[in-house]
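Engineer: using only what follows, build the 3D model:
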Amino acid sequence: MHLSTVILPIHRWGEGQKIWRRAEELGFHAAYTYDHLSWRTFRDRPWFGAVPTLTAAATATRSMRLGTLVTSPNFRHPVTLAKDLISLDDVSDGRITLGIGSGGTGFDATVLGQEPWTPKERADRFAEFVPLLDRLLTEDSVTYDGTYYSAVEARGIPGCVQRPRLPLAVAATGPRGLKLAARHGQAWVTTGDPKLSETGTPEQSRAAISGQIAGLGKACAEIGRDVSEVEKILLTGFTPDRSGPMESLDAFVDFAGRHFELGITEIVMHAPIPDSEFAADQRVYERIATEAPAQLRR
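Structural biologist: Model prediction:
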């Protein structure tokens, strides 16, 4: 199992670069950031762009993987996103993973002046966005005329450092999204079942995640793909036990071990942020980073 972290883009770079470098020193497999224009309780607090932050992080680190968790179509277009990603992959020397999801109904959904999309429209847009982005990252020139997105001789030269393209980690829980993950994803991302986040139990949450993994397996089988080829990423902080795994090393190892048994292959925890829903003891966080991987391999 891989252990990774999320560093929210809330720090001026003079401070932020220390956090990204420290994540690499601690041995994290990857460090991700959210790709939003603002987010929930951080709405009126500092919040920087994901692409510039990751570009800076790529120059501040050497070997740790970097990426978004997650990008969405809410304010992105496949053509411009592909160009940014090809550039990021080059700057990082092939260390970028794109986490991508269908988006939600938060601030990003209306900030450009549009009405929030219905769940069906979000799913329809996502189903068009991901395959087009796949082409833009792998082909030198793409022309496409779709329902929601178009491209006219969009150039992708020189392409990604990673071949045939950088990996996509597709966030999905429903059948349509899981089919996209099966067809286009090198990884799949879940935060658990959102319906259980507030009122469910840890046991119910694990059962739901197990069901999601089974759904991914079914989607892979339908196209003749081995589901073991798809990494399975759990972003923590949204399951019913929320902060429990961050209370101690033993609590985290127990939490991670139970999810490893379900088939999860990468666990992502948030870097502590005081006075927020991601508040945690920095010493516990660092101890988890340095000691949990060895315990999970036993």
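Engineer: going by C-alpha atoms from here, please, whenever you check contacts or count neighbours.
Structural biologist: Will do.
Engineer: now do the buried residues in the host helix or strand of residue 83.
Structural biologist: Following DSSP states H and E, the helix or strand that holds residue 83 is helix 78-91. Buried positions in helix 78-91, judged by neighbour count with 16 or more other C-alpha atoms under 10 Å: 78-79, 81-83, 85-91.
Engineer: could you also give me the structure for this second sequence? I'd like to compare it with the first:
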Amino acid sequence: MRLVHHPVLCNYYVTYRCNAKCSFCDIWEKPSPYVTLEQVEQNLLHLKKLGVNVIDFTGGEPLLHREIDKFLALAHELGFITTLTTNGLLYPKWAERLKGKVDMLHFSLDSSEKEQHDKGRGVACFDFVMQSIEIARKLGEHPDIIFTVFRENLDQLEKIYREIILPNKLLLIINPAFAYNEVASGDALTSEELTFLSEFGKRKYVYLNDGFIALRRDGGNHINNPVCKAASTTLVISPENELVLPCYHLGEKKFPISGNLYALYNSKEVKQLIALEGRLPQCEGCTINCYMQPSFAVEMNKYFWKALPSTLKYNYYKGTWKRLLKN
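Structural biologist: Sure thing, here's the model as predicted:
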């Protein structure tokens, strides 16, 4: 049963450029412009009209954009919940200007060991993450640590939790790695490893969407009975100011926004593509977290119930439910 019939999230790619070269990502390889303030302002008004609640300013590395603080401030003023994930390299430079503008601030950290983390990210950024945590806490911010889980770093969860999360009273977001296109993410987690993650997710200050675990056990999205609602729950806007459908990772078609996102989203051609969400051949077996999370939230099925406890837990810790109520 569908509970929400409008998009709830916008993944707003302010640039594809990045100052890291993560082994499990290919975004940084793409040439890219930067979005403009005029485009963002116009699109945010239309996103509000469409019913979107959350704006994820993403990339690439979003802090490479020289006006990212203005984007966040504008979104916040319009009542959106804002989220931003960074590798930490530029956060110390931006911290003062970002203060109070990011509801869900995520620092990427995949190991408690500097060498292992930096190797996976392709640059020396471990020390910057540690510095960013210290600066954010001094400013009264409450960042999360987003931990991308592979088989080879599974043993790092306990160390991250004991050495970084608990002493700093941060939230640990467990993000199971996923493969897409030609980007490999290593061997799939075993049933025992998925059980370990599920149990770990029950700890204090830890967030793991158990819907992710259930979906992996079920072999991912199936095109004959799709759980993915990517195109109808999530708007993807590219640095070229295009609407990307059905999702960023497939990018089957890109539509120039041309100043009227609302009309474009409600156009016949876009609606036809939305109707194919989760049903395209490439959608078979998909487990991409950033599209499954909103998919689980809008339709009452087993994944909805699996995801609900962790969603309530996260919103309770972060207090984002207060901003949702205002909207």
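Engineer: TM-score for this pair?
Structural biologist: The pair, once superposed, lands on a TM-score of 0.44 when counted by TM-score structural alignment, normalised by the length of the first structure; 206 aligned residues with a C-alpha RMSD of 5.6 Å.
Engineer: about what we covered before: mind putting the buried residues of helix 78-91 of the first structure into TSV with distance to residue 32 of the first structure?
Structural biologist: Putting the buried residues of helix 78-91 of the first structure into TSV (distance: C-alpha to C-alpha, whole Å) gives the following:
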residue	distance to residue 32 of the first structure
78	20
79	22
81	17
82	18
83	19
85	14
86	17
87	17
88	13
89	14
90	17
91	16
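Engineer: surely residue 91 of the first structure is in contact with residue 57?
Structural biologist: No - applying C-alpha atoms under 8 Å as the test, residue 91 of the first structure and residue 57 come out as separate, 9.8 Å apart.
Engineer: tell me which other helices or strands the helix holding residue 83 of the first structure touches.
Structural biologist: The contact analysis (3 or more C-alpha pairs under 8 Å, 6 or more residues apart in numbering; DSSP states H and E) places helix 78-91 of the first structure against helix 50-60, strand 96-100, helix 119-138.
Engineer: C-terminal to the first one, what's the next element?
Structural biologist: What it means is helix 50-60 of the first structure. From helix 50-60 of the first structure onward toward the C-terminus, using DSSP H and E, the following helix or strand is strand 65-71.
Engineer: so that next one versus helix 50-60, what angle?
Structural biologist: Compare the direction of strand 65-71 of the first structure with that of helix 50-60 by axes from the mean of the first three to the mean of the last three C-alpha atoms, to 10 degrees and you get 170 degrees.
Engineer: show me where the stretch 201-327 of the second structure has its strands.
Structural biologist: With DSSP state E, counting those that start in this stretch as the definition, the stretch 201-327 of the second structure shows strands at residue ranges 206-207, 234-237, 242-245, 253-256.
Engineer: what of the first structure?
Structural biologist: Shown for the first structure, the strands assigned by DSSP state E span residues 2-6, 30-33, 65-71, 96-100, 141-145, 150-155, 168-171, 187-190, 231-235, 266-270.
Engineer: just the ones you listed: most buried one?
Structural biologist: Ranked by mean neighbour count, the strands of the first structure are led by strand 168-171 with a mean of 27 (mean count of other C-alpha atoms under 10 Å).
Engineer: what's the closest of the strands of the stretch 201-327 of the second structure to residue 157 of the second structure?
Structural biologist: Shortest separation from residue 157 of the second structure across the strands of the stretch 201-327 of the second structure is recorded for strand 206-207, at 10.5 Å, computed as C-alpha to C-alpha.
Engineer: which strands and helices lie in contact with that closest one?
Structural biologist: Contact here means 3+ C-alpha pairs under 8 Å, 6+ apart; on that basis strand 206-207 of the second structure packs against strand 171-176, helix 302-318.
Engineer: residue contacts, the nearest residue to residue 65 of the first structure once chain neighbours are set aside?
Structural biologist: The shortest distance from residue 65 of the first structure to any residue that is not its chain neighbour, by C-alpha to C-alpha, 6 or more residues apart in numbering, is 4.3 Å, and that residue is residue 30. The contact partners of residue 30 of the first structure, taken as C-alpha atoms under 8 Å, 6 or more residues apart in numbering, are 3-5, 64-67.
Engineer: need the residues you listed in a markdown table with distance to residue 99 of the first structure, can you?
Structural biologist: As requested, those are exported to a markdown table (distance: C-alpha to C-alpha, whole Å):
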| residue | distance to residue 99 of the first structure |
| --- | --- |
| 3 | 16 |
| 4 | 13 |
| 5 | 13 |
| 64 | 16 |
| 65 | 12 |
| 66 | 10 |
| 67 | 7 |
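Engineer: before we move on, back to that, dump the strands of the first structure to a markdown table, plus distance to residue 23 of the first structure.
Structural biologist: Putting the strands of the first structure into a markdown table (distance: least, C-alpha to C-alpha, whole Å) gives the following:
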| stretch | distance to residue 23 of the first structure |
| --- | --- |
| strand 2-6 | 8 |
| strand 30-33 | 7 |
| strand 65-71 | 11 |
| strand 96-100 | 16 |
| strand 141-145 | 37 |
| strand 150-155 | 35 |
| strand 168-171 | 21 |
| strand 187-190 | 21 |
| strand 231-235 | 16 |
| strand 266-270 | 11 |
